[in-house]
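K.L.:
sequence plus predicted model, see below.
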Amino acid sequence: MLEVIGVESLDALAAAAVPASILEPAGAGLQTLPPAASEHEALAELAELARRNTVTTSMIGLGYHDTLTPPVILRNVVENPAWYTAYTPYQPEISQGRLEALLNFQTMVTDLTGMELANSSMLDEATAAAEAMTLLRRAGKSRSPRFVVDADVLPQTKAVLATRAEPLGIELVEVDAATAGLPDGEFFGVLLQLPGASGRVLDHTALITAAHERGALVAVAADLLALTLLTPPGEQGADACLGTSQRFGVPMGYGGPHAGYLAVRQGLARQLPGRLVGVSRDADGASAYRLALQTREQHIRREKATSNICTAQVLLAVVAAMYASYHGADGLRAIATRVHRCATVLAQGLRAGGVTVVHEAFFDTVLAQVPGTADAVVAAARTAGITLRRVDADHVGIACDEATTPQHLVAVLRAFGVDAPDLAGLDAVAVDALPAGLLRTSEYLTHPAFTSYHSETAMLRYLRELSDKDVALDRSMIPLGSCTMKLNATAEMEPITWPEFSRLHPFAPQSDAAGLLEIVRQLEQWLVDITGYDAVSLQPNAGSQGEYAGLLAIRAYHHSRGETQRDVCLIPSSAHGTNAASAVMAGMRVVVVACSADGDVDLADLRAKAEQHGENLAAIMVTYPSTHGVYEHAIREICAVVHDHGGQVYVDGANLNALVGLARPGRFGADVSHLNLHKTFCIPHGGGGPGVGPVGVRAHLTPFLPGHPDAPGLGSGAAISAAPWGSASILPISWAYIRMMGADGLRRATLTAVAAANYVARRLDEYFPVLYTGEHAMVAHECILDLRPLTKATGVTVDDVAKRLADYGFHAPTMSFPVAGTLMVEPTESENLDEIDQFCDAMIAIRREIDRVGSGEWPVDDNPLRGAPHTAQCLVGEWEHPYDRATAVFPAQQLAGAGARPRPKVWPPVRRIDGAYGDRNLVCSCPPISAFSS
């Protein structure tokens, strides 16, 4: 590769590509990293850290419950690279498996909640509630800034709501809906909880009706398992429903990752944030799935976007959907009934022992009144290996779940001083605690997706059938610019399923998580060393949330200095769309800075805008290397201009895979960055999520890092995620990556990624001109191939090339971002030369096909590119195209050299999908089997 690029060594490549003003000596700042460990050594260290955790039986509740993941799902989804290495399904023709799984998730949510439409996953329940709040504000007619929150809403949800509300000028009004009803005056929305944080179950129908009569919309945070027994919010009149699917087979994991959900009634579809899977049709008229309406809408709408969500929790949504498919309606109802029965027997035992049970109606959580003795009760339960929730000095909460056993109930009753409880006798007299008028009568999960896979054999084959429809990293390189689809090593992945990490409740005593918190501490310090910042918070559970946290830190810093007028955020025109959306969410005004012809930030325009808005300048958001894949030489000057006008510099860390070991944003002028652990640091994309987006800051911003009401001392800033350490259970992945690479390995990985990108640029430039390069004609870790002249000359579009790559067995690069009509290629350091060469050969072969269209040999509207992708069905039946079948379905065969092993054939399950048809005929839940009869 270096020979093709024209440099003698990786160090020479660094000197040629990276500006001397920011390039650091080898190993600078990374001396504190431990030397590289082998896989076995790293796993042994992680095992020792895991042993420092204490896994008790958690009966804390508060939205997090123990659950039993069916082993067939654990092995064939969570531990299967066909699922966890897949990317967001922006190429739907080779993503039909995960799209079907997500459609099942949406159907599961709409069925259980009684709503008409659900998106395909949120980050957690608290952020889903925040999204619901802003959705109700957009959709409603009330101009009031007030939002009513029931006192029985989960405390972590209240904290995140407060974070989101303040910059947007929303006033939160807390009321006890059960006793006080709705407040006086106007308000635009209401948030209720079912069941409440205290365990209380209420019929909200009358309250919802009253809110509607006063011009407000209502959202209900609901437990999906409880909804198998209770009348769903949609049938009570709610406008939106939200929550988490965690207890559907997804371990607590000390807070995540888990798939949240958000569902709405008819009429609010176009207000729904996040990703939405819809049903459309392909070129042959067959039903096919795709992302609908909101697909990457934050990239398109920028500061007008309704949300900054980019990463979702797709892998976890798949687990939850398959859990529902495996158990079906009857199985879920049986689990819920058993959970409820455990709670009613426990309540009966407490009452028999003289303990007051506060609520008569509950589902799984019993609130016990124990004046002055709550600490003693909790301590007694801990002695028996059970963790209860200390509500206050006089109350204890006990939450039952799928893993609760009779032995657990006996131990809990004894902790309350009930000696030798007779469970059989209690079970005989215990009365159900669900209000008779609130019992569910409607059916749910009747689609074959939830009635056909109740045996392990059937589920195993279904999961294999779906994964065979997809292209993930286990089948092909995924050369997506901006997204860094690199190796997710098996040794990095193995620890996330260990019970010492997966079965920890996020609100358990911190001493229970001593080993995991040591991983957090070490990882934070390593990221500090790598980035040059002074502190890092791991709480944000997505890159978008890291952006938001960084901007909130900047905002809080200015406010702490009395400069509340600073609300202008400068953003280059080339920036990732989430930047502008995050700035608006943080209460800032977006001012766009132009880019010059070479793709760099236009310094003259930057100076003019900084001068114009000097008194009000809050920050600039700049991606480095640039969104155009180039190391901009003026980055220090960009930082200086903003600092000179009193602003702060936010460097988007999306492209950190081109910086690690070479340059540190915290040392070349940046004040804050978010990092993408699901990009540079090997957490897998999982079909679109999970992600983790830590935020790093310089010392003056450290006081404003995210905090959390359940983790005093974590930080004094606002809560960003539901759990104190976000998606803590997957942090061992990034820990293991850094531990096994060491300082030298990290630097070599970066330079190898840069070498791979420049190699691709050199090989393809004469066929598809590289749009932007830096000094010495070098790119960073990705390059943009310009197809616009070819499109103008031949009519072949970037979409045609992307779909044709599937016929060659490759996932397409990023299409039309950051420049319409281009492909952005990022090969990463993880692909060997053979795979990269095969990709380049495929692109060159496609260029030859484009030339045949341009010469008139093939018509513009009927050629292998416009007809791509081609399915196995194309081998039979009528064939009326001017190109033959072999060219259509086996183009890669011509690429194999003498003695080379032919590339395995990828058979796309559907032809090219008609996106516009799907949006005009919006169907976002499982269609009837008759839809597939053709």
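P.N.:
Cool, got the structure. Numbers count the residues shown, from 1 in each chain.

K.L.:
CA atoms for contacts and neighbours, from now on please.
P.N.:
Fine.

K.L.:
please compute how far stretch 477-496 lies from its chain's middle.
P.N.:
15 Å (CA atoms, centre = their mean, to the nearest Å).

K.L.:
my bad, should have said stretch 602-620
P.N.:
33 Å.

K.L.:
pretty sure residue 806 sits against residue 908.
P.N.:
Yes: contact criterion CA atoms under 8 Å: residue 806 and residue 908 qualify, at 7.1 Å.

K.L.:
between those two, point out the one with more neighbours.
P.N.:
Between residue 806 and residue 908, residue 908 has the larger neighbour count (other CA atoms under 10 Å), namely 26 against 23.

K.L.:
tell me which element the more buried one falls in.
P.N.:
Residue 908 belongs to no helix or strand when assigned by DSSP states H and E.

K.L.:
quick check: it touching residue 466?
P.N.:
No: Residue 908 sits out of contact with residue 466 when judged by CA under 8 Å, with a separation of 11.9 Å.

K.L.:
quick check: closest non-adjacent residue to residue 418.
P.N.:
With sequence-adjacent residues excluded and distances taken as CA to CA, 6 or more residues apart in numbering, residue 418 is closest to residue 353, at 5.4 Å.

K.L.:
what's the local residue count around the one you found?
P.N.:
16.

K.L.:
now residue 1
P.N.:
Neighbours of residue 1 (other CA under 10 Å): 17.

K.L.:
residues touching it, list them.
P.N.:
Residues in contact with residue 1 (CA atoms under 8 Å, 6 or more residues apart in numbering) are 755, 756, 759, 833.

K.L.:
and which of those is nearest residue 664?
P.N.:
Checking the contacts of residue 1 against residue 664 with CA to CA, the nearest one is residue 755 at 19.4 Å.

K.L.:
now the residue nearest the centre of the chain, what's its secondary structure?
P.N.:
Note on the chain: the residue nearest the mean C-alpha position is residue 312, at 2.8 Å, using CA atoms, centre = their mean. The three-state assignment at residue 312 reads coil, by DSSP: H, G, I helix; E, B strand; the rest coil.

K.L.:
put this next to the previous one:
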Amino acid sequence: MRIDFGKEKFAHRHNGPDETQTREMLDLVKADTLDQLINETIPEGIRLNDEMDLPEAISEQEFLEEFRTLASKNKIFNSFIGMGYYDTLLPNVIKRNILENPAWYTAYTPYQAEIAQGRLEALINFQTMVSDLTGMEIANASLLDEGTAAAEAMSMLFGSRKGKKRKAANVLFVSDWCHPQTIDVLKTRAEPIDIEIRVGSVEDLDVTDPSLFGILLQYPGTEGNVHDYTSMIEAAHENDVFCVVAADLLSLTLLKSPGKMGADVVVGSTQRFGVPMGYGGPHAAYFATSEQFKRKLPGRIIGVTQDAEGMPAFRMALQTREQHIRREKATSNICTAQVLLAVIAGMYGVYHGPKGLKNIAARTHGLAALTREGLKKMGIQIKHDIFFDTLTFEADADKVKAVAEKKEANFRYIDNKTVSVAFDEAKDLEDVKLVLKIIAEASGCENSFDVDQAAGSAELAFGDLERQEPYMDHPVFHNYQTEHEMLRYMKQLENKDLSLVHSMISLGSCTMKLNATAEMIPVTWPEFGQLHPFAPKDQAEGYTQLFKDLNNWLCEITGFDAVSLQPNSGAQGEYAGLMTIRAYHQNNGDHHRKVALIPSSAHGTNPASAVMAGMDVVVVECDKHGNISFEDLEAKAEKHSENLAALMVTYPSTHGVFEHRIKDICDLIHKHGGQVYMDGANMNAQVGLTSPGEIGADVCHLNLHKTFCIPHGGGGPGMGPIGVAKHLAPFLSNHTVIQTGGEKGISAISAAPFGSASILVISYAYIRMMGAKGLTDATRYAILNANYIKDRLQDHYPILYTGKTGRSAHEFIVDLRPFKQSAGIESVDVAKRLMDYGFHAPTMSFPVPGTLMIEPTESESKAELDRFCDAMIGIRKEIQEIEDGVADKEDNVLKHAPHTMRVVMEGDWKRSYDRDKGVFPLEHLRLNKFWPSVSRVDDAYGDRNLVCSCIPIEAYSEGLEVIE
């Protein structure tokens, strides 16, 4: 054997099939080579001729060493900036067992509740904590960031106007004490839907103004000031004006809740509940409101229902609100959340409990109070009398900054004469001394204040604003304060969830590929986690280099000229792309170009995003092969030529096919003056073989949590940066605090300048270790794996769409509709039965009702693909038994799936099939069985009896009657 002295290639670990497996798979799909398969799949006219110009691939160890050098360019100063971002201390038991645990971060959105009970319970904890602290009746399971949560509140309340307000009111008054990044996002979201943002002092607000429909207040204000808004909210309600309060959640352990003041909606961030700043994200925003808005509440709500045995179970509630159902009638395009971060924040609340949180808040406030006393003794003028963690005072900002940066501290400089400092959980008395020392030196004052002595007599001083309402009294917030108990509780929840640590998750369009450990390791490095998003840019040179490299690589991969990293989800990327197109048309004087052509097969976010961007949706039909009907597109492009803004197209198509006329489609839109927006959901079938730029698109968002390996995290985080052609680059989004984007750029899309910056390291690592060849091979194997499963299943199930040569792209659709007639079996039955085989169901009933869309990704080996195929073929045999009359049409393994251990252990087994058939349909499952923790959930019951907070412990043994 010849010795190979080369370093081990990461691509060999990422791509599943080896040479032998590849040969066997090619034989089954009847292709001599992988190149032949690709040539038969991707139209020749859109194929790239040259290899991508990317750095040469490096090994995992080389990457980590190289990345350490890049990380060291970030300087971690002591941050007192505040503005909604704070240092925090993530308990190590949560860091190791959730944030760094693939069983938590590789799980999918909990649409299949029976195998997601752990995450769902963790999110119920989050919702309960948020509802309790805000004083509101209901909360969702998180949103993307505080700025976009405020924008969602604005949109929801604008759509809820009644009476005279319905026609006349379009003004949202925004307090000038709101964070500037929130105001920036609100302006972006308001303008296309004809809402006027009016920023001003609350002292000048006239709530009787008939044009006013809502008010947004910050509590505490961005300068730290705390006010009781009860009387203002009462007066607003008397004039049919809604009130939103953006509140700091930690402060609400000490301060009167916004709910007690009468707020309609409360929004904010849970970042300081254990989640690192990460130069802007990801963090879980929260959204809490009253029961009257439960069917309009954006995002996901976790609710309680019962399973087939009458026992309590959790599931995602009121799904008919979501954009994939309501499409252009949706009031939000939100299709994701920040689940992993919400779980962390909720667990932080569980671990500390109400007493621990109150202690943290009191200590934080106490540090600010001591600093105030020291500043007052120096003769420094403090701007506000009542505050929580932030002090704003008069000082020469330039002098203070010069001294502070020498001592590696960052303050907030509001203007030349106004400085602000914010305290947090990670600060102590030494930080108070540091602040006083800096101010004394910069101001030429004597600092004689004895911090240690004063600390002995510090007390809360909120007066009537001190909180009197109880909160977080459920046992879950009192039972796990020791590490042993906390560890066991998290492990108990983890064991209820199926994730990529158990088996492949073959979700079409969602691309559940490997999240390699080497890609994940730097995420928790302090050099990336502890940097404030508004820190001076010269302290973030590591991030700057990361952004520059990643931008260049994504431009090369997409064939575009510029990239914006700001959108922090795929839906945000869609919106950002459409808003960029809108700005381009308006710059050309074409304000009338508002028509968006959208295929009937498009993701539900597409029409929802278009409406949010102020566009009018016109649906384009698909032909019998699942392609866009060129004739219908041509007719509608001609009809709307003068007003055409954009076509939204997914490529390969949502049906998993490379449409041969895609260039003709793009040329047609351009001929009529429109732009082509490409949904990047299926980029996993393009990288290295074709590109949006090559095809003729003008803008494309990239789901980094799909193609570029950021984990799904149980339903978030995600990133959705957009690439654009040269003529659109000047219109990329800017930011009010940190300059980014184009010279004619739109205002901010997300609260942070670079979105969820800390998880960009994952995609950076993936591209750096794969190199051009590795990335291209990943695409080739994604297509091979999909065609292998398709060809193994095609003798058992109808395959709905394929290309001209009979090939699919990286995903394909299995048609289950015939079985409803022949056996009474629907797609949901197959989805639930797959759980008994140890698999998560593929994408169900999208884009075609009654189907499964299967995408295996390149990361799965032939052995895992075969296990999945064996399961699907086994289920087909079970359907055949019903068709042949061998199995009862109602009392069969599919209708009763999934089978829990509790059900199988019942002494009196009354079903028409034996227990083994129910739980061990394949022999290997006897050795390695994943048990669903609840039987099939009753969605209708949960919607009729909506409960969205923690349930009594007794319910687990006595059933749901204890909470009715």
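P.N.:
Ah, there it is. If you're wondering where the values come from, they're calculated on a predicted model, not measured in any experiment.

K.L.:
which residues are common contacts for residue 806 and residue 908 of the first structure?
P.N.:
By CA under 8 Å, 6+ apart, the residues touching both residue 806 of the first structure and residue 908 are 94, 869.

K.L.:
could you measure from the equivalent of residue 41 of the first structure over in the second structure over to residue 10 of the second structure?
P.N.:
Under the alignment (TM-score structural alignment), residue 41 of the first structure maps onto residue 62 of the second structure. Here the distance between residue 62 of the second structure and residue 10 of the second structure works out to 11 Å (CA to CA, to the nearest Å).

K.L.:
the two: which is more packed in?
P.N.:
residue 10 (21 against 13).

K.L.:
dump the residue contacts of the more buried one.
P.N.:
57, 58, 59, 60, 769, 770.

K.L.:
name the nearest of the residues you listed relative to residue 780 of the second structure.
P.N.:
Using CA to CA, those come closest to residue 780 of the second structure at residue 770, 13.6 Å.

K.L.:
that's a helix at that closest one, yeah?
P.N.:
Yes: Residue 770 of the second structure: assigned to a helix according to three-state DSSP.

K.L.:
alignment lookup: it to the first structure.
P.N.:
So, by TM-score structural alignment, residue 770 of the second structure is matched to residue 741.

K.L.:
what about the residue nearest to that match when sequence neighbours are not counted, how many neighbours?
P.N.:
Closest residue in space to residue 741 of the first structure, ignoring its immediate chain neighbours: residue 36 at 5.0 Å, by CA to CA, 6+ apart. Under the neighbour criterion other CA under 10 Å, residue 36 of the first structure is assigned a count of 18.

K.L.:
need the contact list for residue 36 of the first structure.
P.N.:
739, 740, 741, 742, 743, 745.

K.L.:
measure the alignment partner in the second structure of residue 176 of the first structure to residue 222 of the second structure for me?
P.N.:
Using TM-score structural alignment, the equivalent of residue 176 of the first structure in the second structure is residue 201. Noted for residue 201 of the second structure: a distance of 13 Å to residue 222 of the second structure, by CA to CA.

K.L.:
those two - which one has more neighbours?
P.N.:
Between residue 201 of the second structure and residue 222, counting by other CA under 10 Å, residue 222 is the more crowded of the two (21 against 12).

K.L.:
if I pick the more buried one, what's in contact with it?
P.N.:
With CA under 8 Å, 6+ apart, residue 222 of the second structure has these contacts: 83, 84, 177, 178, 179.

K.L.:
repeat for residue 229 of the second structure
P.N.:
Counting by CA under 8 Å, 6+ apart, residue 229 of the second structure has contacts residue 261.

K.L.:
repeat that for the one 10 residues further on.
P.N.:
For residue 239 of the second structure, the contact set (CA under 8 Å, 6+ apart) comprises 207, 208.

K.L.:
and it, what's its match in the first structure?
P.N.:
Using TM-score structural alignment, residue 239 of the second structure sits opposite residue 214 in the first structure.

K.L.:
burial measure for residue 930 of the first structure, as a count.
P.N.:
7.

K.L.:
quick one: what's aligned to it in the second structure?
P.N.:
Aligned partner of residue 930 of the first structure by TM-score structural alignment: residue 954.

K.L.:
repeat that for residue 508 of the first structure.
P.N.:
By TM-score structural alignment, residue 508 of the first structure lines up with residue 535.

K.L.:
so the closest residue to residue 162 of the first structure other than its chain neighbours, which state does it fall into?
P.N.:
Leaving aside its sequence neighbours, residue 162 of the first structure sits nearest to residue 172 (CA to CA, 6+ apart; 7.2 Å). Reduced to three states with three-state DSSP, the structure at residue 172 of the first structure is strand.

K.L.:
does residue 172 of the first structure touch residue 144 like I think?
P.N.:
No: counting by CA under 8 Å, residue 172 of the first structure stays clear of residue 144, with 11.3 Å between them.

K.L.:
looking at those two, which one has more neighbours?
P.N.:
Shown here are residue 172 of the first structure and residue 144; by other CA under 10 Å, residue 172 has more neighbours (19 against 16).

K.L.:
how far away is the residue nearest to the residue nearest to the centre of the first structure when sequence neighbours are not counted from residue 321 of the first structure?
P.N.:
What sits nearest to residue 312 of the first structure in space, not counting adjacent residues and going by CA to CA, 6+ apart, is residue 689, at 4.9 Å. Distance of residue 689 of the first structure to residue 321 of the first structure, given as CA to CA: 15 Å.

K.L.:
between those two, which one's more packed in?
P.N.:
residue 689 (31 against 25).

K.L.:
surely that one meets residue 317?
P.N.:
No: look at residue 689 of the first structure against residue 317 with CA under 8 Å: they stay out of range, at 9.2 Å.

K.L.:
what touches both of the two?
P.N.:
With CA under 8 Å, 6+ apart, residue 689 of the first structure and residue 317 have no common neighbours.

K.L.:
tell me the contacts of the counterpart of residue 271 of the second structure in the first structure?
P.N.:
Per TM-score structural alignment, the equivalent position to residue 271 of the second structure in the first structure is residue 246. Residues near residue 246 of the first structure by CA under 8 Å, 6+ apart: 64, 65, 252, 258, 259, 260, 320.
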